[in-house]
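# quick one, what's the 3D model for this:
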Amino acid sequence: MRALIVVHEHITEPGHVGERLAERGWDLTVLRVVSKERFHSPDVVFDFPEPQGWDMIVSMGAPWSVYDERTIGSWIGGEIALVRRAHELGIPVLGICFGAQVLATATGGFVEPAPRPEIGWTEIDSDDPAFVASGPWLEWHYDRCVPPPGAVELARTAVGPQAFRLGRSLGLQFHPEATTEMIRGWLFEGGADQCERHGVDPAALLDRTIALQDEAGERARALVDAFLDRVASV
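Next up, the predicted model:
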């Protein structure tokens, strides 16, 4: 079983999600769109592969907006086309934060600015905690998904949907993959300033990440299992 994991920049990795997929026997290929050197000028030229031959597509998070054509217009259309074609072919797609927004856009939904950012460890309102646990989950986003017609919303906060299912695909607005090392990287690459602008203490965020690391990892493992057993295998 082969999974194509689309990583958008140099900090975010498959993390807890990738670890559990590998434990479940998946062969992971990581495709990185924007190099470290182009992080602040991400308008790179990138050719996405066709989805045939892969058994799953995973689209990870990113610090940009799906609709920001000026910043990532050189490649975002290619990723949306990849996810749309995979979904049409019945290839499971797991979209995480930015990846969930790609999934929504590719399947007839859309993305819009959220009424306020969500940054930090957050409890969510889940319709099925045995599938998508209530958390806390790591949030870090400024936009929100409007799921496509036919999607089933599984969880939410006051800001917007947090999980939706469409056929064999699952979109998650939060970050089950997040590790302490990733959060350190996000804070270093401008995230600390973002936190302070929005009233979040970056040191406290990192301390809570460290404290929750093992617990969050177990939640992520359970969520990956639920996706594989209840969504991707249907």
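
# please make it C-alpha for all contacts and neighbour counts, starting now.
Fine.

# quick one, helices of the protein?
Applying DSSP state H to the chain gives helices spanning 15-23, 69-72, 76-88, 98-106, 180-186, 192-197, 202-227.

# other SSEs contacting the longest strand along the chain?
Using DSSP state E to define each element, the chain has its longest strand at strand 110-122. Counting contacts by 3 or more CA pairs under 8 Å, 6 or more residues apart in numbering; DSSP states H and E, strand 110-122 packs against helix 98-106, strand 137-146, helix 202-227.

# can the helices of the chain go into JSON lines with extra columns for distance to W121 and mean neighbour count?
JSON lines is the format used below for those (distance: least, CA to CA, whole Å; neighbours: other CA atoms under 10 Å):
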{"stretch": "helix 15-23", "distance to W121": "16", "mean neighbour count": "18"}
{"stretch": "helix 69-72", "distance to W121": "28", "mean neighbour count": "14"}
{"stretch": "helix 76-88", "distance to W121": "28", "mean neighbour count": "20"}
{"stretch": "helix 98-106", "distance to W121": "17", "mean neighbour count": "28"}
{"stretch": "helix 180-186", "distance to W121": "12", "mean neighbour count": "17"}
{"stretch": "helix 192-197", "distance to W121": "13", "mean neighbour count": "15"}
{"stretch": "helix 202-227", "distance to W121": "8", "mean neighbour count": "17"}
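
# could you also give me the structure for this second sequence? I'd like to compare it with the first:
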Amino acid sequence: MAALLPGRSHGCPGQHCSLRTEEPDPAAIISDSCSSVKPLARPVRTYIMGTMRRILIFQHVPHEILGSFDPMLREAGYRLRYLNFGRQPDAVPDISSYHGLVVLGGPMNCDQTARHPHLGVEVAAIRKAIDSGMPVLGICLGAQLIARALGARVTANPVKEIGWYDVTPTAAGLQDPLFRHFGGTRKIFQWHGDTFEIPAGAVHLASSSACSNQAFRYGDNVYALQFHLEVDEALISRWLHTPVMAREIDCLGPGFAPARIQAETGTHINESLELGRSVFGEYLRIFHSRPRRIALSSRHPALPGQDRRP
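So this is what the prediction gives:
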């Protein structure tokens, strides 16, 4: 496998600069519209020891993107690096120069490592990121890969969830910094056929009637979301017209008709975008407040299922 070298960091001018610029409250950059962000009086950049904070994003297919979370991160001054494993299947990511990791969705299953060997590489990188204390966010397949990295099983859900479904926070979810914004049951967009177990030591945050494990938190900065709070109306329309995704719903019957999903999108999307801004705004604070640290394996406690004995 070809090693993927970290990109060049953008520090501040000068050889000996160790500067932290003035930083706004990350939530303050969120606008009333998810498709745009309020312009700031001057460009904001987030630095640690002269190096701009960088987020690595594991992408699997071109049509699964960060959606509404992308402009929020950029406007807050983060440099984003997308690694598309569909285009670079042999890449071995070096996470050491990044301050956060986001793992996006995709059409493959976690156990398809023979067909998609990069899935095993991703699980190893996610485990390393969690070991190091790095903030990690997983969406859909990304959430399942986090669960796998933490030793939990990923299996087929009894039914597929494609479209808009009620998602309800657990009692613990209502106390969580991100999920408290739900306030109760909310209509959330879904597109998945698999589900994860809640890993040992993790906190179960949300459920639906068709899929009991919709989200979990591990520690205080690793979040796994089975659903899609990042989508806007244009992205959902793009998915419905992407051939591989259109073929999937064509096989599922009238309850999954694209026209029905689009109609429901018109009803629920604004509330979903508002909720997404609140939830991702909270997670942006986690990215903002966490300096990256790389832990020595000999001193870091083992994750569930991990044996540190010689």
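
# got JSON lines for the helices and strands packed on strand 110-122 of the first structure, with distance to E23 of the first structure too?
What follows is those, written out as JSON lines (distance: least, CA to CA, whole Å):
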{"stretch": "helix 98-106", "distance to E23 of the first structure": "22"}
{"stretch": "strand 137-146", "distance to E23 of the first structure": "22"}
{"stretch": "helix 202-227", "distance to E23 of the first structure": "10"}
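
# re the thing from before, just give me how far the longest strand of the first structure sits from the chain centre.
Counting by CA atoms, centre = their mean, to the nearest Å, strand 110-122 of the first structure is centred 13 Å from the centre of its parent chain.

# next: stretch 104-113 of the second structure.
Centroid separation between stretch 104-113 of the second structure and its chain, computed with CA atoms, centre = their mean, is 14 Å.

# quick one on the thing from earlier: JSON lines for the helices of the first structure, including distance to P161 of the first structure?
Converted to JSON lines, the helices of the first structure look like this (distance: least, CA to CA, whole Å):
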{"stretch": "helix 15-23", "distance to P161 of the first structure": "20"}
{"stretch": "helix 69-72", "distance to P161 of the first structure": "23"}
{"stretch": "helix 76-88", "distance to P161 of the first structure": "20"}
{"stretch": "helix 98-106", "distance to P161 of the first structure": "10"}
{"stretch": "helix 180-186", "distance to P161 of the first structure": "23"}
{"stretch": "helix 192-197", "distance to P161 of the first structure": "22"}
{"stretch": "helix 202-227", "distance to P161 of the first structure": "17"}
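
# out of the ones you listed, which is closest to G167 of the first structure?
Closest approach to G167 of the first structure among these (CA to CA): helix 76-88, 8.2 Å.

# mean deviation of that closest one from the second structure?
Its aligned residues in the second structure lie a mean 0.6 Å from helix 76-88 of the first structure after superposition (mean CA distance after the TM-score superposition for the first structure).

# burial count for E189 of the first structure?
Residues lying near E189 of the first structure (other CA atoms under 10 Å) number 14.

# same question for the one 10 residues further on.
By other CA under 10 Å, the residues close to G199 of the first structure number 9.

# same deal with R290 of the second structure?
By other CA under 10 Å, 14 other residues sit near R290 of the second structure.

# gap between it and I55 of the second structure?
12 Å (CA to CA, to the nearest Å).

# I95 of the second structure too?
The value you get for I95 of the second structure to I55 of the second structure, if CA to CA is used, is 9 Å.

# same thing with S209 of the second structure?
S209 of the second structure sits 34 Å away from I55 of the second structure, taking CA to CA as the criterion.

# tell me which of these two has more neighbours.
Comparing S209 of the second structure with I55 by neighbour count (other CA under 10 Å), the higher total belongs to I55, at 23 against 10.

# residues contacting the more buried one?
By CA atoms under 8 Å, 6 or more residues apart in numbering, I55 of the second structure lies in contact with Y78, R79, L80, R81, Y98, H99, G100, L101, V102.

# recalculate using a threshold of 10 Å.
For I55 of the second structure, the contact set (CA atoms under 10 Å, 6 or more residues apart in numbering) comprises 73-74, 78-82, 95, 97-102, 135-136, 287.

# picking up where we left off before, can you pull the residues that touch both of I95 and I55 of the second structure?
By CA under 10 Å, 6+ apart, I95 of the second structure and I55 have these common neighbours: L101.

# which bit of the first structure covers stretch 186-198 of the second structure?
Mapping stretch 186-198 of the second structure onto the first structure (TM-score structural alignment) gives residues 135-147.

# give the contact list for the residue most central in space within the first structure.
Centroid-nearest residue in the first structure, with CA atoms, centre = their mean: I96, separated by 1.4 Å. I96 of the first structure makes contact with 17, 58-62, 102-103, 162-163, 170-177, according to CA under 10 Å, 6+ apart.

# and in the second structure, which of those remain?
Here is what carries over to the second structure from the contacts of I96 of the first structure, by both residues aligned by TM-score structural alignment, their matches' CA atoms under 10 Å: 58-62, 102-103, 163, 170-177.
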